[in-house]
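Trainee: With the sequence up front, the predicted model follows.
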Amino acid sequence: MNDPKDDLQHIRQMMERSSRFISLNGLSGVAAGTIALIGAAIAYWLFQQHNIDYFSGNRYTYNYALEWKLILLAAVVLILAVGSGILFTIQKSKRNGLKIWTSTTRLLLSHLLTPLIAGGLFCMALFYHGLFGLIAPATLLFYGLALINAAKYTFSDIQYLGYCETFLGIIAAFIPGYGLVFWALGFGILHIIYGLLMYKKYK
C-alpha cells in the first residue's frame, strides 16, 4: 500500500510541473553572465580605441561610428546570451524528459517579453534623443521588472535576481556616465552568481 505522504508529494510535483516552467538551467545564467562581461570588456576597449577614458569622469559626446559599434556589440551579446540559454534549457528538458513548449511556457514568455519589448522601445527613444547615459540603467530596470513579472511561472528564486537588477538600474540612473559598470555588475556578475546558486539548488 502506498504511503499517503508519498502520494501527496507526487501530486505536488505534478502540479509544480504543470504550473511552472522548471527547465531553466543555472548554467545558462553563468554563460549569459560570462558573455556579458566579455561584451563589457570589448565595449571598454572600443572606448579606448576612440580615445575616450571611460573612468575619467568627463562627459563625452560619442561619434556616430562608436554608437553603432556599441549597438552592434549589444546585439551580438544579446543573441549569444539568449542562444546559450535556449541551448542549456533544451538539454535540461531532454535530460528530464520534459516538454519545452507548453501553455506554461507561453505564459512565461508573454509575461517576460511584455516589459522587455516596452523597455527596448523606450531605449530606442533614449537613443533617438541622444540620452545615451540612461540606456544602460533602463535596460537593467526593465529587465529586472520582466524577471519579477515572469517569476510566478518558473522558479520563484528568479524574482530575487529581478529585484537586484531593478535596484541596480535605479541606482545607475542617478549616476550617469557609469552605465557600463552597472551593466557589467547586473548582466555579468549577478547572472553568474545567480546561475551558480540555481545550478547547485536545482541540478
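Mentor: Noted; the coordinates are in hand.

Trainee: Every contact and neighbour count from this point should use C-alpha atoms.
Mentor: OK.

Trainee: what's the burial count for Ile38?
Mentor: Using other CA atoms under 10 Å, Ile38 is surrounded by 15 other residues.

Trainee: so it, which of the three states?
Mentor: What DSSP: H, G, I helix; E, B strand; the rest coil gives for Ile38 is helix.

Trainee: ok, now the one 10 residues further on?
Mentor: Each residue gets one of three states, and Gln48 gets helix by three-state DSSP.

Trainee: Nearest residue to it in space, please, no chain neighbours.
Mentor: Tyr54 (7.8 Å; CA to CA, 6 or more residues apart in numbering).

Trainee: and that neighbour, what is it in contact with?
Mentor: Residues in contact with Tyr54 (CA atoms under 8 Å, 6 or more residues apart in numbering) are 44, 47-48.

Trainee: one more structure, for comparison:
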Amino acid sequence: MESKNYHEDLLHIRSMMERSSRFISLSGLSGVVAGLAAIIGAAYVFFVFKREGIDYFDGDRNIFSKALVQELVVIGAVILVVAIASGYVFTANKSKKKGLKIWDATTKRLLVTFAVPLVAGGLFCLILLYHHLFVLVAPATLIFYGLALVSAERYTLTDIKYLGYCQIVLGLLSFLFLGWGLVAWTVGFGVLHIVYGLIMHKKYK
C-alpha cells in the first residue's frame, strides 16, 4: 500500500515539475488550422502565378515584378496572422480547461527561444527578396522555421522537434530542386502541420 502511494507521489511530483518547466498546453487543433491556412494560401499563390503568366517550376528563370512581390508578402502575412490567431485561441482554451496559466516565465522563455531563429530567418528572407533571389525564399523559410521548432522543444512538447526536423529536411531538398520550393513549402507548412496537429490532438487530448 505504501509502495503504491509512493509511486503515485512520484508521478504527481514529476507532473508538477513538467508543468513548471514546459509549456504543455499547445493545441494540436491550432496546427490543423495553420496547415489549412497554408494550403489555401499556397493554392492562391499558384493562382496568382497563373494570372501573371509565370511558370513557377522554371525556377530562377522567373521574373517577379515589384507589385507581385508585394502581393506575395501580403499573402504570407495573412497566413501568418491566421496561424498565430488560431494558435492563441486553441491554446488559451486548452490552458483554461487544464487550469494552467497561458502566460508565465516558461511561456516567455519558449517565445524568446522560438523567436530568435524565426526573426533571423525573416530578415534573411527579406534580404533574399532585396537581391531578387525569390526562388530561395520558400526553402529558407522552411529551414529557419524548422530550426525554431527544434530550439523550442526545450520548453514545450518534445514531439515538436520531429516536425522541426521534417521542415529542415524539406527546406534542404527544395534548395537542391529549385522551382519546387513552393510545393515543399505547401507540404511543410500545410500537410505536415495538419498531420502533426491531428497526432498531437489525439495524443494529448
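Mentor: Received the coordinates, thanks. Quick caveat, the model's predicted, so the values are computed rather than measured.

Trainee: So after superposing, what's the score?
Mentor: The TM-score (TM-score structural alignment, normalised by the length of the first structure) is 0.97; 203 aligned residues with a CA RMSD of 1.3 Å.

Trainee: re the thing from before, put the buried members of the contacts of Tyr54 of the first structure into a ChimeraX selection.
Mentor: Those of the contacts of Tyr54 of the first structure that count as buried under 16 or more other CA atoms under 10 Å are selected in ChimeraX with:
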select :44,47
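
Trainee: export the contacts of Tyr54 of the first structure to JSON lines and tack on distance to Leu134 of the first structure?
Mentor: Converted to JSON lines, those look like this (distance: CA to CA, whole Å):
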{"residue": "Tyr44", "distance to Leu134 of the first structure": "17"}
{"residue": "Phe47", "distance to Leu134 of the first structure": "17"}
{"residue": "Gln48", "distance to Leu134 of the first structure": "21"}
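
Trainee: For the host helix or strand of Ile75 of the second structure, grab the matching residue range in the first structure.
Mentor: Assessed by DSSP states H and E, Ile75 of the second structure sits inside helix 66-98. Per the alignment by TM-score structural alignment, helix 66-98 of the second structure matches residues 64-96 in the first structure.

Trainee: Okay, buried residues for that stretch please.
Mentor: When burial is assessed from 16+ other CA under 10 Å, stretch 64-96 of the first structure yields the following buried residues: 70, 73-74, 77-78, 80-81, 84-85, 88-90, 92-93.

Trainee: follow-up on the earlier one: ok, the contacts of Tyr54 of the first structure vs Gly119 of the first structure, which is closest?
Mentor: Proximity of those to Gly119 of the first structure (CA to CA) peaks at Tyr44, which lies at 23.7 Å.

Trainee: And for that closest one, nearest residue in space, chain neighbours not counted?
Mentor: Distance criterion CA to CA, 6+ apart; nearest residue to Tyr44 of the first structure, sequence neighbours excluded, is Tyr54 at 7.3 Å.

Trainee: State the distance from the one you found to Lys94 of the first structure.
Mentor: Using CA to CA, to the nearest Å, one gets 45 Å for the distance from Tyr54 of the first structure to Lys94 of the first structure.

Trainee: same check, this time on Ser56 of the first structure
Mentor: Per CA to CA, Ser56 of the first structure is found 49 Å from Lys94 of the first structure.

Trainee: try Ser18 of the first structure
Mentor: 17 Å.

Trainee: Could you do Ala136 of the first structure as well?
Mentor: As judged by CA to CA, Ala136 of the first structure and Lys94 of the first structure stand 35 Å apart.

Trainee: same question, Met124 of the first structure
Mentor: Distance from Met124 of the first structure to Lys94 of the first structure, by CA to CA: 37 Å.

Trainee: and the residue nearest to Gln48 of the first structure, what pairs with it in the second structure?
Mentor: Under the alignment (TM-score structural alignment), Tyr54 of the first structure pairs with Tyr56 in the second structure.

Trainee: before we move on, what about Gly144 of the first structure?
Mentor: Matched by TM-score structural alignment, Gly144 of the first structure corresponds to Gly146 in the second structure.

Trainee: got a list of what that match touches?
Mentor: Gly146 of the second structure touches 163-168, counting by CA under 8 Å, 6+ apart.

Trainee: For Ser28 of the first structure, give me its contacts.
Mentor: Per CA under 8 Å, 6+ apart, neighbours of Ser28 of the first structure: 84-86, 88-89, 195.

Trainee: Same question for Lys203 of the first structure.
Mentor: Lys203 of the first structure sits next to Asn25 when contact means CA under 8 Å, 6+ apart.

Trainee: Tell me the span between the first and last residue of stretch 48-60 of the second structure.
Mentor: 18 Å.

Trainee: What lines up with Tyr44 of the second structure in the first structure?
Mentor: Aligned partner of Tyr44 of the second structure by TM-score structural alignment: Ile42.

Trainee: in a helix, that's where Tyr108 of the first structure is, yeah?
Mentor: No Tyr there; residue 108 of the first structure is Leu. Yes. Assessed with three-state DSSP, Leu108 of the first structure lies in a helix.

Trainee: picking up where we left off before, list the superposition-based mean deviation of the helix holding Ile75 of the second structure with respect to the first structure.
Mentor: Following the fit onto the first structure, the mean deviation recorded for helix 66-98 of the second structure is 0.7 Å by mean CA distance after the TM-score superposition for the first structure.

Trainee: now do stretch 28-44 of the second structure
Mentor: Aligned to the first structure and superposed, stretch 28-44 of the second structure gives a mean residue distance of 0.4 Å (mean CA distance after the TM-score superposition for the first structure).
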